[in-house]
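Asks: From the sequence below, what's the structure:
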Amino acid sequence: MGKKSMLHPLTVRYSVFMLGLAVMGYGIGMMIEANLGVAPWDTLHIGLQKTFGLTIGIWSQIVGVIIILSSYIIGKIRPNVGMFLNMFFFGLFIDLFMWLKWIPTGGTMIERVFLFVAGLLIYTFGTGMYISPRVGAGPRDSFMLALNERMGWGIGKVRIGIECTVTLLGFLFGGPVSAGTLVTALTIGPLIKQFIPMWERMMAKPYGKVPKEQFID
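Replies: Next up is the predicted model:
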């Protein structure tokens, strides 16, 4: 007879969810330090930080609150615990890792490219971790779903529209837009899709996996 896990399934799911947010925050920090471009939302956060001060993580939290409210107004998507945890801790982890200086820096172009690629892989690996327990979609995913419901557009078109708009806003505020931004936009979805099945297998019973729900398209 197999040994029964001493941990409650919900405890395991929330632990993996939180660890995934931490891994994502570290990956984003590496991409920021590489200075070769970041994901569209992080371009906006960095642009707001350069224009108005505060930290990148705090702007991630502020934008997250605005998005949660917008998702409810547009698509009547009610926020859940996972959404608020995502909004608060993701920004906190970014600031914490950068403040502790636990993130390596690159001097030469080769080192910066390596740092960027490693950061992108770590970020998408962490995204698979946070999604697999199905605790709840993050604020930005919920906003995408809200626009999909309200406008009737396909998820793919909505996602491209949001990311193009966010990138433009970030650029206008002084955020970094370069080759890495394009690489991130083109590869982030496919990479996350590779990591989600691996984490879903690990989150299978008795760890409380729920029916599969596709967040990334």
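
Asks: all contacts plus neighbour counts: C-alpha atoms, from now on.
Replies: OK.

Asks: can you tell me the helix or strand for residue 31?
Replies: helix 9-34 (DSSP states H and E).

Asks: can you pull the buried residues of that helix?
Replies: 9, 12-14, 16-34 (16 or more other CA atoms under 10 Å).

Asks: Quickly find the element holding the closest residue to residue 178 other than its chain neighbours.
Replies: Take residue 178 and drop its neighbours on the chain: the residue closest to it by CA to CA, 6 or more residues apart in numbering is residue 37, 5.1 Å away. Counting by DSSP H and E, there is no helix or strand that carries residue 37.

Asks: picking that back up, which SSE is immediately downstream of the helix holding residue 31?
Replies: Helix 9-34 is succeeded, C-terminally, by helix 40-52 (DSSP H and E).

Asks: Quick one: list the elements packing against that next one.
Replies: helix 56-75, helix 155-172 (3 or more CA pairs under 8 Å, 6 or more residues apart in numbering; DSSP states H and E).

Asks: Buried residues, the shortest one. List them.
Replies: Meaning helix 155-172. Buried, per 16+ other CA under 10 Å, within helix 155-172: 155, 158, 159, 162, 163, 166, 167, 168, 169, 170, 171.

Asks: right, and the residue nearest to residue 178 touches residue 170 too?
Replies: No: using CA atoms under 8 Å, residue 37 makes no contact with residue 170, being 11.4 Å away.

Asks: relative to helix 40-52, how tilted is the helix holding residue 31?
Replies: Relative orientation of helix 9-34 versus helix 40-52 (axes from the mean of the first three to the mean of the last three CA atoms, to 10 degrees): 60 degrees.

Asks: Could you also give me the structure for this next sequence, so I can compare it with the first?
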Amino acid sequence: MEKRSSLTWKTMVLAALAGAGIGIGVGLILTAGMGSDTVTVFQDGLHQQLRISYGQASRLYNLILILTAFIAARKYFGAGTVISALITGFAIDGTVALTGRFIVGFNLPGSILVFLAGQTLYAFSLAMLIRCKLGMNGLDSLIYALQEKSGISYRRLRWGVDFLLTWMGWLLGGIFGIGTLISILTTGPLIDRFQQQRRVT
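Replies: Predicted coordinates for the structure are as follows:
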């Protein structure tokens, strides 16, 4: 992995924007009503079981992952991990509150477009956080650490993790739909594709 960027205002702003983008993407996916992305299916399960908001479920999920990544994947952990996690949950709740009533009235083609926009923004923002080299999100930190030890590609590991999170989320009561299947198939490849673009300097 490339040398981690120094903690500058530029990288902190980019990490914050990535966290906001992740949250807005998830919010759009939720309000599209076609099934959540894989991580959000699990967070939705927490939301249902614990009777807390989506944003609160996201913050709980991120707290657990941050602690795990700090212990097991410290090489990929950094300020960006924390910055993005703090912002994501609030961005989810804000997006759902601002767009929920408007988007819920969309017809099927409109809902599909909203979902695709959310999924693309979600994957792009995850890739942007990685490219900042200021610390990945908790899940990607663990995946990259596992990739380093196992030699299995990021894309395959991401597919496996996405399937596991979806299954666990479904058992907890999270909403599963066609959008979830699309997310399982596209999140890893999209992040991989965006990762190949010019890295943040």
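
Asks: Post the TM-score for the overlay when you can.
Replies: The TM-score (TM-score structural alignment, normalised by the length of the second structure) is 0.82; 192 aligned residues with a CA RMSD of 2.5 Å.

Asks: any idea which of the buried residues of helix 155-172 of the first structure is the one closest to residue 99 of the first structure?
Replies: residue 170 (22.6 Å; CA to CA).

Asks: The closest one corresponds to which position in the second structure?
Replies: Mapped onto the second structure by TM-score structural alignment, residue 170 of the first structure lines up with residue 169.

Asks: how much space is there between its match and residue 114 of the second structure?
Replies: In this view, residue 169 of the second structure and residue 114 of the second structure are 22 Å apart by CA to CA, to the nearest Å.

Asks: Any chance you could list what contacts stretch 17-24 of the second structure?
Replies: For stretch 17-24 of the second structure, contacts defined as CA atoms under 8 Å, 6 or more residues apart in numbering pick out 83-92, 95, 118, 121-123, 125-126, 128-129.

Asks: for stretch 159-172 of the first structure, that is, sorry about that
Replies: 40, 41, 43, 44, 45, 46, 47, 48, 144, 176, 177.

Asks: And the first one? What does it align with in the second structure?
Replies: So that's residue 40 of the first structure. Using TM-score structural alignment, residue 40 of the first structure lines up with residue 38 in the second structure.

Asks: what residues are up against that match?
Replies: With contact taken as CA under 8 Å, 6+ apart, residue 38 of the second structure is in contact with 162, 163, 165, 166, 180, 183, 184.

Asks: Shared with the first structure, which of these?
Replies: Retained contacts for those in the first structure, judged by both residues aligned by TM-score structural alignment, their matches' CA atoms under 8 Å, are 162, 163, 165, 166, 180, 184.

Asks: Determine which two of these are furthest apart.
Replies: 165 and 180 (10.9 Å).

Asks: overlap in contacts of those two?
Replies: 38, 41.

Asks: which residue packs closest to the residue mapped onto residue 13 of the first structure from the second structure, ignoring adjacent ones?
Replies: Using TM-score structural alignment, the partner of residue 13 of the first structure in the second structure is residue 11. The shortest distance from residue 11 of the second structure to any residue other than its chain neighbours is 6.1 Å, reached at residue 132 (CA to CA, 6+ apart).

Asks: Over to residue 134 of the second structure?
Replies: residue 80 (4.9 Å).

Asks: still on that earlier bit, intersection of neighbour lists for residue 37 and residue 170 of the first structure?
Replies: By CA under 8 Å, 6+ apart, the residues touching both residue 37 of the first structure and residue 170 are 43, 176.

Asks: so what corresponds to residue 95 of the second structure in the first structure?
Replies: Under TM-score structural alignment, residue 95 of the second structure pairs with residue 97 in the first structure.

Asks: Most neighbours among the contacts of stretch 159-172 of the first structure, which one is it?
Replies: Counting neighbours by other CA atoms under 10 Å, residue 44 leads the contacts of stretch 159-172 of the first structure with 29 neighbours.

Asks: List the contacts of it.
Replies: Neighbours of residue 44 of the first structure in contact, by CA under 8 Å, 6+ apart: 166, 167, 169, 170, 171, 173, 175.

Asks: go again using 6 Å as the cut-off
Replies: residue 170 (CA atoms under 6 Å, 6 or more residues apart in numbering).

Asks: Quick check: the gap between it and residue 162 of the first structure.
Replies: 12 Å.

Asks: same deal with residue 155 of the first structure?
Replies: 10 Å.

Asks: And for residue 46 of the first structure?
Replies: Residue 46 of the first structure sits 17 Å away from residue 162 of the first structure, going by CA to CA.

Asks: related to what we said a few turns ago, report how many residues lie close to the residue nearest to residue 134 of the second structure.
Replies: 28.

Asks: Please pull up the equivalent of it in the first structure.
Replies: Using TM-score structural alignment, residue 80 of the second structure sits opposite residue 82 in the first structure.

Asks: So its match sits against residue 134, correct?
Replies: No: checked against CA atoms under 6 Å, the pair residue 82 of the first structure and residue 134 is beyond contact range at 8.8 Å.

Asks: still on that earlier bit, may I see the contacts of residue 38 of the second structure arranged in a markdown table, with distance to residue 51 of the second structure as well?
Replies: Formatted as a markdown table, the contacts of residue 38 of the second structure follow (distance: CA to CA, whole Å):
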| residue | distance to residue 51 of the second structure |
| --- | --- |
| 162 | 23 |
| 163 | 24 |
| 165 | 19 |
| 166 | 19 |
| 180 | 22 |
| 183 | 25 |
| 184 | 26 |
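
Asks: So which of these is the closest to residue 102 of the second structure?
Replies: Nearest to residue 102 of the second structure among the contacts of residue 38 of the second structure, with distances taken as CA to CA, is residue 180, at 21.8 Å.

Asks: Can you tell me what sits against stretch 126-140 of the second structure?
Replies: Contacts for stretch 126-140 of the second structure (CA under 6 Å, 6+ apart): 4-5, 15, 18, 65-66, 69, 76-81, 191, 194-195, 199-200.
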